[in-house]
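Asks: quick one, what's the 3D model for this:
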Amino acid sequence: MSHFLAAVAAIVGAPHVLTQPQDTAPYTLDYRRRYQGLPLAVALPGTTAEVAALLQLCQLHQVAVVPQGGNTSTCGAATPDTSGRQLVIGLRRLNRLRAIDTANNSITVEAGMTLAQVQQLATAAGRLFPLSLASEGSCQIGGNLSTNAGGLAVLRYGTMRELTLGLEVVLPDGQVLHQLSALRKDTSGLDVKQLFIGAEGQLGLITAATLKLFPLPTAHATAWLGVDSSQAAIDLLSALRQAFGDRLTTFEIMSDACQHLLEKYHPGQLPFIQPWAVLAELSDSGDSHLLQQQLVDWLATQQIADGVLAHSEADRQQLWQLREAMSETQKRDGASIKHDIGVPSSAIPDFLQQCESALRRVFPTVRIIAFGHAGDGNLHYNISYTRPDNAHLFEDEDSVNAIVYDLVYRHQGTLAAEHGVGQLKGHWLQRYKDPLALQLMRNIKQVLDPHGLMNPGKWLSGGGD
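Replies: Down below sits the predicted model:
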């Protein structure tokens, strides 16, 4: 492979080809430390032309490619295998702003720009890019697109699929698809860019994107509310939507088990503990005090067990910090079997009740940590056992997953609402995805990547298997 690596260096420059273990190490281990790979090398191209040349070279030598952005995948979607024969292509050098058009509310950026950088550029221009994730300081736009990322504001603004106007993509054979259109309406045939959003790098390598911007909200009303059941939380969601329309930006829920964990590791910061906590936020133009008063007046007509309203930006950030601390807090408390599931919002109460009953019948010491984006039906449904049983937790992972996913699909849901499929869930996708949909996915993969060189071993096996 020395001739191949010399050719890679000729394309991107020798300093941008990493081969020593101490240099490649950050690219070989996934975010949750479940998958450890061994790449042939890591190449760091700086332009779309260099990416195209690399993919042409990989086709010529039949070398598999693993695209990697910020390496924040929780499913091993950006981790190479252990063969030592896969080239990781890292995109951090493709990080330029290409255009921003405030009159058209659009921005064009390269795929290696972090989400936080895009947010900052939008804010500096008096606009909002609404995608918001816990990893926004390190995750990259290419990865957000490849997993169709959602985050905290999907309820109002949608996922990356809804936020994307155009893409530039290098196909597996090195051809470049130039579709960086900023149009919102185009009925000229199939919208082929949609093939690459959510494809986890298996159909091509995204190098740039044109994204939607929105007016920057000047008013926020944020409340931490307590209700006595998950059904009450979903009823509150429906009522808020009816009362405030698309000013309802976010609606998060957390079970009492989540709240007790937060109290354990962040004592004194929770305003109260109720069977279910809701973090709801309205955003709009105008004055925050007026919007907050509208929310207070409306809440006075509802059945709320307890509640606090953020009266300042500092209060608002304090409430958000509690929600954003949930994942790290659970990690501090020990291992868990994590599920990034989605069901229709209306089905959340039935799913929670039925799934807990089914799990407890088989695993009596189960502890369920349920929280997430109830406004769009995306729950983080995480399973552990009470100690000392938790030491054997992962011996039961397949059995736990089968119970959870069976009920998810019984409620017309999905096993991957936000974090993708990757290596972690590929075999479950084969079990639950509609067979015809799977075959269509394989057919598209076969057309675009007949040799199966793009990110093999993830949601579809390479070569149309």
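
Asks: contacts and neighbour counts: CA atoms only from here.
Replies: Noted.

Asks: quick one: the nearest residue to residue 457 once chain neighbours are set aside from residue 75, how far?
Replies: Sequence neighbours aside, residue 423 is the residue nearest to residue 457 in space, at 6.6 Å (criterion: Cα to Cα, 6 or more residues apart in numbering). Going from residue 423 to residue 75 by Cα to Cα, to the nearest Å gives 6 Å.

Asks: what is the neighbour count of residue 70?
Replies: 25 (other Cα atoms under 10 Å).

Asks: oops, could you answer that again for residue 73 instead?
Replies: For residue 73, using other Cα under 10 Å, the count is 23.

Asks: so residue 249, which state does it fall into?
Replies: strand (DSSP: H, G, I helix; E, B strand; the rest coil).

Asks: thought it was touching residue 283?
Replies: Yes: the criterion here is Cα atoms under 8 Å, and residue 249 meets it with residue 283 at 6.3 Å.

Asks: all helices of the stretch 301-450 of the chain, in order?
Replies: With helices called from DSSP state H, counting those that start in this stretch, the stretch 301-450 of the chain shows them at 313-324, 326-333, 348-362, 397-410, 426-432, 435-448.

Asks: please provide the structure for the following sequence as well, for comparison with the first:
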Amino acid sequence: MAMHGNQATAEQTVATGRNLFNQSATNAAAIAAFARDISPQLPAGALNTNPLDLIAKSHDASFYQLIPQLILRIDNLEQLQQVLTAAQRYQVGLTFRAAGTSLSGQTLTDQVLVQLGNGFCYSQIEQDGLLIRCGPMVRGGDANSLLKPYGRMIAPVPASLASATIGGICANNASGMNALDTYQVLHAIKLVLADGTVLDSADPISVAEFRQHKAELLADLSAVAATLRSDTELSSRIRRKYQLKNTTGYGLRALLDFDDPLQMLCHLLIGSEGTLGFIAEVTQRTIALDPCSASAFLLFQDLQQAGLAVQALSELGRQVVGACELLDDNALTAVRHQVGVPPIVAGLEAGVTALLVQTGAETPDSLARQIALIEQTIAPMKDPRSLAFSTDALVCQQYWNVRKGVFPAVGATRAAGTTALIEDVCYPVARLTEALAALRTLLNQHGYADAVIYGHALDGNMHFIFAQGFTTEADKHRYQQLIDAVVCHVVDGFDGSLKAEHGTGRNMAPFVRREWGDKAYAAMRRIKQLLDPNGIFNPGVLLNDDPLVHLKQLKPLPISNPLIDACIECGFCERVCPSRNLTMTPRQRIVANRHLATLDAEGKAKLSADLLQHHDYQAVQTCAACGLCATQCPVGINTGDLTRQSRSLAQPEGKVSQALAAHFATVTTIAGMGLTLGHATARIVGAGRLQRLTQRLHPYGSPVWLSTMPTSAGALAFADEQNDVDFIYLPSCVSRVMGPQTDNPDPRNLTEVVRALADKAGLRFSYPAALTSQCCGLPFQSKGQFHASAAKSAEVLEVLWQQSQQGQRPVLVDTSPCAHKLLEDAAKDPRYAQLQLLEPASFALQYLLPRLQVTPTAHSIALHQTCSSRRMQADGAQLQLAMLLSRNVVVPQDIHCCGFAGDKGFQLPELNAAALAPLQSQVSSCQGGYSTSRTCEIGLSAHSGLIYQSLLQLLDQQSSAEPLR
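Replies: Prediction:
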């Protein structure tokens, strides 16, 4: 088992940086001394020099790679201040990372990478939703979930909103289709300077102390502002450039927008990309959700006509046109075959360009007037095949699927070994038509004729995506020529922004002076000197004197495995991964796999072996293989497939798996006996003592006995005659083996609960033939035993097909993981297209609820929606059922998969514990917990203080056969 934390010495860190990765480590001796100094001041495990982790975190969503020499994890401001003090002492560079979704290389370093922990993940709604106060680790999507009941949302809407954190959104001043950014809505900020000084602008005491102790700094900022203001031409240029979206360099507008230097400082931190200070907390003003909205998918003959339409729509104002997204013909070609895209897209000829337009209003009447105004404005220009405005949510979602699918489509179809590179520029809207034509010509001239142009047209903010390789010098030279041409095109041709919303990073750092000019650049340099004189914060980012830094340390994307070659390393998968706070995320597993493939290809067997000693535990064993990553991945990669493949290669199928599959009834019998024996032992030595004993033995390979272990299920409930039933009931092998935990007041196994529900509903059921030997194959699949898995699945599907009379009778599969596995396998065989396989909640809503009288409980309940439920989109049905059964349903945030993963809760309990770390505090007010997976319920009970059981048990508890009198 690989170990994490302080066990690695500082000297080992330096050796890792110089030897393992075959590169010269920057500031290596100083980092070694820094590590020795800071280690005793931080909790155990805060320092990480695990070589595989250093590689895995050397990538972010950009196309650069810098390998850190040391990774630190901090959870509070006190730890941050200790780290800053040591970093100043040894002149060590610190780069902060939250989600790592930045596209321009902002969260990479070859010095010390500081990973923010859960201590920075907190939020507070204020003034009835008008304000939201967040720590930097709160994800944007989660903030919006909290605000939704108030009819509000945060202002920035970057495409990465679900994954990006508030800290990253603020540090990059990210925006989106509505042009609003954090700078415009900043209410208060808590920041930390390079010397450890904390300023909380919402706290009068903090403000007063800061003004006293940092009077010189504030005076210096005022002096810089005075210099800018005294230059009428320069100050006018700054104001004009911020009429466009602009994240190139530091936000000089702060020095003109505010007279108070403290407010200048607070706003300078926004968009500074972690180079001026640390953003510890932000309070921002929220914006209202439109009660009524409509979208249209408008077509135009060519890019020029679409540009003219954008210019006309921009004159209507934001209150009429809320969003206007442009997609050129290459973008439409890229997405035309994707699921959910309107059929009209597939038949469009070359040149046709689309505008996706959205409008929102307070009332239906106001909305209708705005739609009429928009249609009147673009009528002379639009193609008659345009798709009209719709208020239907499903239709609108279909329209927006086109926009959402552009980047994934390019990423998925690019040549293996290349990266999907996205640039981000902004033009004056009045010149958009001219700019788009010039941009297309430029791309064609440099060999990028297949590049896709799309973006937030209403702001003149356009993205262009192209596949780019960096394996040869010719590749790099072609890219260099393109970027040089783009800089001339944007800056000289249109006085636009080289970066509109993706941040300067390393990619545009060499061109900040070119866009802003010498005077403005000198002011930026002065700001950096005032706030970070020793260059501690994020060295190399945003301002960089190396004119070729954008062409260095480029990320290798080797062809390593067809299962993952399409990965664009965006990091969207990470937020749902149960092992993200224990070992690795899906992105990091892919990065590690690619690096190992590179070492093998280069014949560096020794370096590969050094990493492989950590790989099995970190990348393979602690992967839950739940597949939730695929639900977030723009190109649909399921990293669990890679994990199962690795397990299969490590332990090829043989006679053991064949024997287990062939004698499955014996396997389940032995498992039941094991539970009985375990509980007998627990009664003798005590359940707590048995758990502690097995935990001590766990490092030597012993499974852990949990105090929430179920009892043996005992006998199945009786079934009805085969020839006269309403549904087929397939109890999973887990339900046949595992009964309730010992302290559950309900002593029944799940088959007895289903029997009771069927009786109340007046329904009859039968079990599949040879039930004791039946299995969906999931236990075999998770271990990479694919043949055994397929054989068991095929066996049970055929039995269900026959007994359901070729799909005429529904089939209840009483646990979600088994239902999902069978649905996936059935979808591969057209014979089973009519087979009705239903997980518990869907079955209950469709067949039980219409026949039952339900009285919701007044108690709060916790609902765990399993990874399999989410993957087969049954989570909505589960929530619907839970809300019918309880007036207060709690679905804990940031828990997407419990990490129990079949038997990993016994074999790797640390995975389950890490995945469920946020659970107990969120369900403390609940009287019970419910789910649709028996194994998940074991871990959920262990880490919540509640008894978790099947959602069907709550339905039985809250229902009756006769209407209430």
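
Asks: related to what we said a few turns ago, what about the counterpart of the residue nearest to residue 457 of the first structure in the second structure, neighbour count?
Replies: Counting by TM-score structural alignment, residue 423 of the first structure lines up with residue 506 in the second structure. Under the neighbour criterion other Cα under 10 Å, residue 506 of the second structure is assigned a count of 26.

Asks: and residue 140 of the second structure, by the same measure?
Replies: 26.

Asks: next one: residue 308 of the first structure
Replies: There are 16 residues near residue 308 of the first structure, going by other Cα under 10 Å.

Asks: list the contacts for it?
Replies: 223-225, 271 (Cα atoms under 8 Å, 6 or more residues apart in numbering).

Asks: could you redo the last one with a cut-off of 6 Å?
Replies: 223-224 (Cα atoms under 6 Å, 6 or more residues apart in numbering).

Asks: what does residue 136 of the first structure give?
Replies: 115-116.

Asks: then it would be within a helix, right?
Replies: No: counting by three-state DSSP, residue 136 of the first structure is not part of a helix but coil.

Asks: so how far is residue 163 of the first structure from it?
Replies: 16 Å.

Asks: hang on, the earlier thing: save the helices of the stretch 301-450 of the first structure as JSON lines, and put in mean neighbour count and distance to residue 109 of the first structure too.
Replies: Output for the helices of the stretch 301-450 of the first structure, formatted as JSON lines (neighbours: other Cα atoms under 10 Å; distance: least, Cα to Cα, whole Å):
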{"stretch": "helix 313-324", "mean neighbour count": "15", "distance to residue 109 of the first structure": "27"}
{"stretch": "helix 326-333", "mean neighbour count": "14", "distance to residue 109 of the first structure": "29"}
{"stretch": "helix 348-362", "mean neighbour count": "15", "distance to residue 109 of the first structure": "37"}
{"stretch": "helix 397-410", "mean neighbour count": "17", "distance to residue 109 of the first structure": "36"}
{"stretch": "helix 426-432", "mean neighbour count": "15", "distance to residue 109 of the first structure": "30"}
{"stretch": "helix 435-448", "mean neighbour count": "15", "distance to residue 109 of the first structure": "25"}
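
Asks: looking at those helices, which is closest to residue 93 of the first structure?
Replies: helix 435-448 (25.6 Å; Cα to Cα).

Asks: matching residues in the second structure for the closest one?
Replies: Taking TM-score structural alignment, helix 435-448 of the first structure hits residues 518-531 over in the second structure.

Asks: mean deviation (superposed) between that stretch and the first structure, please.
Replies: In this overlay with the first structure, the average offset of stretch 518-531 of the second structure from its partner residues is 1.1 Å by mean Cα distance after the TM-score superposition for the first structure.

Asks: from the middle of its chain, how far away would that stretch be?
Replies: 35 Å (Cα atoms, centre = their mean, to the nearest Å).
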